[in-house]
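K.L.:
pasting a predicted model and its sequence here:
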Amino acid sequence: MSGPERRKGGEGKAGREMSIEPIKSTRIYEEIVRQIKTMISEGRLNSGDQLPPERDLAEKFVVSRTSVREALRALESLGLVEIRPGEGTFVREVSVEALIEPLAMVMFSQREAIGELFEARRLLEPAIAALAARRATPEEIHEMERILEEQAREIAAGRTGLPQDASFHAAIASAAHNQAITRLVHGIMDLLGQSREESLNTPGRPMRSHQDHRRVLEAIRQRDERAAEQAMRDHVSAVEALVVGADGLGKRPR
């Protein structure tokens, strides 16, 4: 890649002001998301600014283009950027809810809060799955299927399928067609990123999680709200038992 090409990708306000740290975290795409969210919240990236091309971001972060792609997808699902095919990735007008997420990350970083976050998941996600069974469009159901096919390939290759896990839950939240719910789920899943990764690193867990997802999707496809609700409740409870039950995190006095 020539020098002029690199300069072209970084032209404009966004290219000049991005101060990027090389990635050292094992959860690479999450760290990319964190840095870009920080740039937006601090005003170093503003609404309408264009991010450098994927390949340039990969060079700056010293990561693979696959990691950059996953990060951009996550940022788009959070409503922070818009990916325009053939044009690039642009910062969207940011909501207050999206900007306060870094503060929420700090508030809930303590391990004892994980139990409370799973409690929130148990209350929210089964109801969201039921709404998705009622409201999902054929296109949204097709997208859920595509995500699960990709997750199956990742698992078959010996990986956890964590990015696809997050994408599947985000797709269900979007199919509920309620922006408040979508924001809540994104926030909770973001906060539980590390514990979800630990869960999926348990031998055999990625495939069991994929099978759970299949049951949820089938209920949504059949427009069976009660079955979708129950399948999601079973799935969240299984993950909670693995993460919280293993060491008693987040248990409340009775």
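P.N.:
Here it is on my side, so go on. Remember, predicted model here, so these are calculated numbers, not experimental data.
K.L.:
contacts, neighbours, all on C-alpha from now
P.N.:
Will do.
K.L.:
excluding its backbone neighbours, what's nearest the residue nearest to the spatial centre of the chain?
P.N.:
Nearest to the mean C-alpha position of the chain, counting by Cα atoms, centre = their mean, stands residue 166 at 4.4 Å. Nearest non-adjacent residue to residue 166, counting by Cα to Cα, 6 or more residues apart in numbering: residue 189, 7.2 Å away.
K.L.:
chain center to the helix or strand the one you found falls within, what's the gap?
P.N.:
If you go by DSSP states H and E, residue 189 is part of helix 179-191. Taking Cα atoms, centre = their mean, to the nearest Å, the mean C-alpha location of helix 179-191 is offset from the chain mean by 9 Å.
K.L.:
list the helices and strands the next helix or strand after it packs on?
P.N.:
Heading C-terminal from helix 179-191, the first helix or strand you meet, by DSSP H and E, is helix 193-200. Counting contacts by 3 or more Cα pairs under 8 Å, 6 or more residues apart in numbering; DSSP states H and E, helix 193-200 packs against helix 162-175, helix 225-243.
K.L.:
how much space separates residue 201 from residue 189?
P.N.:
For residue 201, the distance to residue 189 (Cα to Cα, to the nearest Å) stands at 17 Å.
K.L.:
whoops, residue 145 was the one
P.N.:
Applying Cα to Cα to residue 145 and residue 189 gives a distance of 20 Å.
K.L.:
and the top helix by length along the chain, how far out from the chain's middle?
P.N.:
If you go by DSSP state H, the chain has its longest helix at helix 114-135. Helix 114-135 has its C-alpha centroid displaced from the chain centroid by 15 Å (Cα atoms, centre = their mean).
K.L.:
run the angle between it and helix 225-243 for me.
P.N.:
Using axes from the mean of the first three to the mean of the last three Cα atoms, to 10 degrees, the direction of helix 114-135 lies 160 degrees away from that of helix 225-243.
K.L.:
helix 114-135 to helix 162-175, inter-axis angle?
P.N.:
Angle of helix 114-135 versus helix 162-175, following the same axes, to 10 degrees, is 50 degrees.
K.L.:
quick one: helix 114-135 to helix 179-191, angle?
P.N.:
Counting by the same axes, to 10 degrees, helix 114-135 lies at 140 degrees to helix 179-191.
K.L.:
show me what helix 114-135 is packed against.
P.N.:
With contacts defined as 3+ Cα pairs under 8 Å, 6+ apart, the secondary structure elements packing on helix 114-135 are helix 162-175, helix 179-191, helix 205-221, helix 225-243.
K.L.:
comparison target, given below:
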Amino acid sequence: MKNRRLFWRIVEQIESMISGGDFPPGSRLPPERELAEIFDVSRPTVREAIIALEVRERVEVKTGSGVYVLEQPEQLLQSKKLSAFELTQARALIEGEVAALAATSINNEELETLRETLVRMERDENVQEADELFHHTIAKATRNSAMQESVQNLWKLRTSNPNIIADYASVCGQSSAQTITEHREIFNALEAKDANAARAAMHKHFNRLINSLFDAIETRALEEVRRKNSEKRGLYSLDNLVKDRL
């Protein structure tokens, strides 16, 4: 899990550099060896990050030529204005109804897929992929293409917006036990074909995430205040003035 978090961090850093203009559209990324030195990671880690960037359609790998930054569609640029709170609220409202509808039509094969994602989460194996599969499987179980596409589009925003990626990363890794418990409650409601319980369990899951996001932002704000106060304390401290005169 540590290695996976490492390569996702490289993905986020490269995306940030792309957004910041360090690697403009059409430009070629530095070679794999150079990127490994820049980020102080192994070449396999860089390779995994490039694969993830290619999946997200941020770069194109041209065999024998290199890795090139792709032009970003206007829709993706607009999505960068979204906050993690807006996205999470939208996911809660939409996926709550998705879960309720899925409870009426989910089949045994889909329930087994959900059960397998829970096992993978409990074993700390490819947790992010298991989480994504969990939510997409529920959407598929609605038998409603519009709902499936809605969940897919929301997930794309969750994995393509650098600010949302950073906010989610600050909370998701700290509450894996709670996430597993909440997913199991959603699964139990779906298995019982209880639409109201499925909706409530999904709302509970996202409500906790929203509160965790607020806590994380408050913590960062307090840390920033402490940092600024520390700088001012060093600047205005009389101890420094006294030392200069001794």
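P.N.:
Sure, I can see it. None of these values were measured; they are calculated from a predicted model.
K.L.:
so the helix holding residue 189 of structure 1 corresponds to what in structure 2?
P.N.:
Mapping helix 179-191 of structure 1 onto structure 2 (TM-score structural alignment) gives residues 145-157.
K.L.:
contacts for that stretch?
P.N.:
Residues from elsewhere that reach stretch 145-157 of structure 2 (Cα atoms under 8 Å, 6 or more residues apart in numbering): 79, 87, 91, 94-95, 98, 132, 135-136, 139-140, 142.
K.L.:
what about that stretch, how far off from structure 1?
P.N.:
Following superposition, stretch 145-157 of structure 2 is found to deviate from structure 1 by 1.4 Å on average (mean Cα distance after the TM-score superposition for structure 1).
K.L.:
so for that stretch, what gets flagged as buried?
P.N.:
Judged by neighbour count using 16 or more other Cα atoms under 10 Å, the buried positions of stretch 145-157 of structure 2 are 147-148, 150-152, 154-155, 157.
K.L.:
just the element for residue 82 of structure 1, please.
P.N.:
Element membership of residue 82 of structure 1 [criterion: DSSP H and E] is strand 81-84.
K.L.:
what range in structure 2 matches that strand?
P.N.:
Alignment of strand 81-84 of structure 1 against structure 2: no match, by TM-score structural alignment.
K.L.:
for that strand, which positions count as buried?
P.N.:
81-83.
K.L.:
likewise for stretch 190-203 of structure 2?
P.N.:
Along stretch 190-203 of structure 2, these residues count as buried under the neighbour rule (16+ other Cα under 10 Å): 190-191, 193-203.
K.L.:
same question, stretch 212-223 of structure 2
P.N.:
Using 16+ other Cα under 10 Å as the test for burial, stretch 212-223 of structure 2 gives 212-213, 216.
K.L.:
kindly present the residues you listed as TSV, with separate columns for distance to residue 83 of structure 2.
P.N.:
TSV is the format used below for the buried residues of stretch 212-223 of structure 2 (distance: Cα to Cα, whole Å):
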residue	distance to residue 83 of structure 2
212	14
213	11
216	14
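K.L.:
return the member of the residues you listed nearest to residue 74 of structure 2.
P.N.:
Relative to residue 74 of structure 2, the closest of these is residue 213; by Cα to Cα it sits at 27.2 Å.
K.L.:
how near is that closest one to residue 88 of structure 2?
P.N.:
10 Å.
K.L.:
now residue 178 of structure 2
P.N.:
Residue 178 of structure 2 sits at a distance of 17 Å from residue 88 of structure 2 (criterion: Cα to Cα).
K.L.:
same deal with residue 110 of structure 2?
P.N.:
Here the criterion is Cα to Cα. By it, residue 110 of structure 2 lies 24 Å from residue 88 of structure 2.
K.L.:
of those two, which one has the most company?
P.N.:
residue 88 (20 against 16; other Cα atoms under 10 Å).
K.L.:
that one touches residue 210, doesn't it?
P.N.:
Yes: using Cα atoms under 8 Å as the test, residue 88 of structure 2 is close enough to residue 210 to be in contact (6.7 Å).
K.L.:
re earlier: okay, the helices and strands packed on helix 193-200 of structure 1 in JSON lines with distance to residue 69 of structure 1 next?
P.N.:
Compiled in JSON lines, those are given as follows (distance: least, Cα to Cα, whole Å):
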{"stretch": "helix 162-175", "distance to residue 69 of structure 1": "11"}
{"stretch": "helix 225-243", "distance to residue 69 of structure 1": "27"}
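K.L.:
among the ones you listed, which comes closest to residue 104 of structure 1?
P.N.:
For residue 104 of structure 1, the closest of these is helix 162-175, at 18.4 Å, according to Cα to Cα.
K.L.:
buried set for that closest one?
P.N.:
Of the residues in helix 162-175 of structure 1, those with enough neighbours to count as buried (16+ other Cα under 10 Å) are 162-175.
K.L.:
and the residues you listed, which is closest to residue 113 of structure 1?
P.N.:
Nearest to residue 113 of structure 1 among the buried residues of helix 162-175 of structure 1, counting by Cα to Cα, is residue 166 at 19.9 Å.
K.L.:
map that closest one onto structure 2.
P.N.:
With TM-score structural alignment as the criterion, residue 166 of structure 1 matches residue 132.
K.L.:
gap between its match and residue 241 of structure 2?
P.N.:
Residue 132 of structure 2 sits 58 Å away from residue 241 of structure 2, going by Cα to Cα.
K.L.:
what's downstream of the strand holding residue 82 of structure 1, the next helix or strand?
P.N.:
By DSSP H and E, the next helix or strand past strand 81-84 of structure 1 is strand 88-91.
K.L.:
next one: residue 176 of structure 1 from residue 213 of structure 1, what distance?
P.N.:
Separation of residue 176 of structure 1 from residue 213 of structure 1 (Cα to Cα): 16 Å.
K.L.:
and residue 196 of structure 1, by the same measure?
P.N.:
Relative to residue 213 of structure 1, residue 196 of structure 1 is positioned 14 Å away (Cα to Cα).
K.L.:
what's the answer for residue 57 of structure 1, then?
P.N.:
32 Å.
K.L.:
likewise for residue 103 of structure 1?
P.N.:
Counting by Cα to Cα, the gap from residue 103 of structure 1 to residue 213 of structure 1 is 30 Å.
K.L.:
pick out whichever of these two has more residues nearby.
P.N.:
Higher neighbour count among residue 103 of structure 1 and residue 213: residue 213, with 21 against 10, using other Cα under 10 Å.
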